[in-house]
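Trainee: sequence first, predicted model second:
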Amino acid sequence: MNDFQPMTVLNETATADRPWLASLVGTNDTNTITLDLSKFVAGVHYETGTPWQPRNVLKSGIPLGLIDATGLYAPYSGPTSEAQTVTVTGSPTGGTYTMTFNSQTTASIPYNATAAQVKAALEALSNINPGDVLVTGGPHPATPVVVTFAGQYLGDNVAQMTASATNLTGGTSPAVTVTTTTGGGTATATDGTEKLAGFLATESLFAPGSAKTSGALLWFGEVFAAKCPVPFDPKDVAGTRPGVNIHYR
């Protein structure tokens, strides 16, 4: 029985589905590597197969690091992005609150705001662009909201936001607190993946349940960092493996 599988191309660019590649220079400078598939996440690093094309597909352009103990490659684990939790206490029944980030204060946020409303209020600030924050949880006041910094603040240790509950009403001594639940700017990995080794140069197919697969490592060339399939900020690279020569646009 042969192993041919029908393929469907969902999108295509001038660089063969590699919009993250800034230039064709360096595409021949790749190394054949082995990937530790247990470190990759479905929907983030690869698309799962279908009944018509049952193999999973690793996305090209994934930043990679080398696991020192095994010699296998895994996603680059650079500095963490900061996450701050916003909690409304005292069971308010009305009113609004505000948040301040780096001296910029939001417009009034409803006491029962959803994650989307908090996100919109923050992105309306002059120092937060669309995509700079990811907001989950809520709605207030029953459930805290978690603000994770991304975009220009990806992997940064940012200032902790403050909040004002002056205009909250009802309940018992309503208040809003902000706590840093994940500090940004520090690489938590110590297995070697905290150092950038390069990028997965091409899509790589593997059978579900596989422990490893081969791939091509791009270690020399130019990359559009903002177009990588997973968030990547070159200024947050803690270091690179010897011989890695990547330029960013």
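Mentor: That came in fine, so what should we check first? As the structure is a computational prediction, the values presented were derived from the model and not from experiment. Residues are numbered from 1 along each chain as shown.
Trainee: can we go C-alpha only for contacts and neighbour counts from here?
Mentor: Noted.
Trainee: just the helices in the chain please.
Mentor: Along the chain, counting by DSSP state H, helices occupy 115-123.
Trainee: tell me the contacts of Pro139?
Mentor: 112-115, 145 (CA atoms under 8 Å, 6 or more residues apart in numbering).
Trainee: and here's the other structure:
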Amino acid sequence: MDIQPTTTSETVTADRPWLLSLHGSETNKTITLDLTKFSETVHWVEGTAFQPMRRLKSGLPLGKVTASGLYAPYAAATNEVQTVTITGSPTGGTFTLTWNSQTTAAIAYNATAATVRTALEGLSNIDPGDVTVTGSAGGPYTVTFGGQYLGDNTAQMTATASLTGGSTPGVTIATTTAGGTATATDGTQTFAGLLFTETAFNPGSTKCGAALMVHGDVRMAKLPLPFERPTDRTDSINFS
């Protein structure tokens, strides 16, 4: 395997701005992706009414799941996961979340996970794709950091509550997985290559075919996710 990062300004195609040269593209490997391992916004974007298929971003770093033989996002380090829990069964009011000195707009006590994500993405230091939020309306919410914070041990959020009703309502935050503190053990901790081109798949699908790029020159700054030289790799990737 030979994927060499570079910092030059040459581009090749519209959906592969990270690819410096087509040299080596003929060595792409046909693989099958485990779509259950990929997250919306971070790895794929939703389709439209006219083109309903979802689209995985080209240039995603991938690893191979040993047990299944399928490919999933490269995960040399864990991503930060924090939970936001509303306590005391409030019946009204709002709360805010503060992260790295930036505070969200007021969030309703019974907000959906999508609303919480939108509030966090409204911060100047969180871009679309930097967090995913899951959970039922009213929480608990699970906030996973990715994007530019992929594999980072980030600061823990704090909360300020203005909740009403219930019994002494409040908001608690806990770090359930510290970012950057552990290495995956399912095989994805070893970098296998990059998703060569934007790949479409139907909603509800659990697998799809794709092309894995294992040979070529890559412009690091244009990859869809931050990617650093793997420090624990056992393969023969060469980095300049």
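Mentor: The structure has been received and is ready for your questions. Treat the numbers as computed from the prediction; the structure is a model and nothing was measured.
Trainee: before we move on, the earlier item: of the contacts of Pro139 of structure 1, which ones are shared with structure 2?
Mentor: Counting by both residues aligned by TM-score structural alignment, their matches' CA atoms under 8 Å, the members of the contacts of Pro139 of structure 1 that carry over to structure 2 are 112-115.
Trainee: highest neighbour count among the contacts of Pro139 of structure 1?
Mentor: When these are compared by neighbour count (other CA atoms under 10 Å), Val145 ends up highest, at 25 neighbours.
Trainee: need the counterpart of that one in structure 2.
Mentor: Under the alignment defined by TM-score structural alignment, Val145 of structure 1 corresponds to Tyr141 in structure 2.
Trainee: ditto for Val88 of structure 1
Mentor: Following TM-score structural alignment, the counterpart assigned to Val88 of structure 1 within structure 2 is Ile86.
Trainee: try Ser108 of structure 1
Mentor: Residue pairing (TM-score structural alignment): Ser108 of structure 1 is matched to Ala106 of structure 2.
Trainee: residues contacting the nearest residue to that match once chain neighbours are set aside?
Mentor: When the adjacent residues along the chain are set aside, Ala106 of structure 2 lies closest to Thr96, with 5.1 Å between them (CA to CA, 6 or more residues apart in numbering). By CA under 8 Å, 6+ apart, the residues touching Thr96 of structure 2 are 103-107, 159-161.
Trainee: restricted to strands, list these.
Mentor: Secondary structure assignment by DSSP state E places 103, 107, 159-161 of the contacts of Thr96 of structure 2 in strands.
Trainee: which of the residues you listed are buried?
Mentor: 103, 107, 159, 161 (16 or more other CA atoms under 10 Å).
Trainee: how far away is the first one from Gln156 of structure 2?
Mentor: Distance check for Thr103 of structure 2 against Gln156 of structure 2: by CA to CA, to the nearest Å, it reads 13 Å.
Trainee: what do you get for the second one?
Mentor: Look at Ile107 of structure 2 and Gln156 of structure 2: by CA to CA, they are 18 Å apart.
Trainee: before we move on, the earlier item: among the kept ones among the contacts of Pro139 of structure 1, which one sits closest to Pro92 of structure 1?
Mentor: If you rank the kept ones among the contacts of Pro139 of structure 1 by distance to Pro92 of structure 1 using CA to CA, Asn112 comes first, at 8.6 Å.
Trainee: wouldn't that closest one be in contact with Thr143 here?
Mentor: No - Asn112 of structure 1 is beyond contact range of Thr143, at 9.4 Å (criterion: CA atoms under 8 Å).
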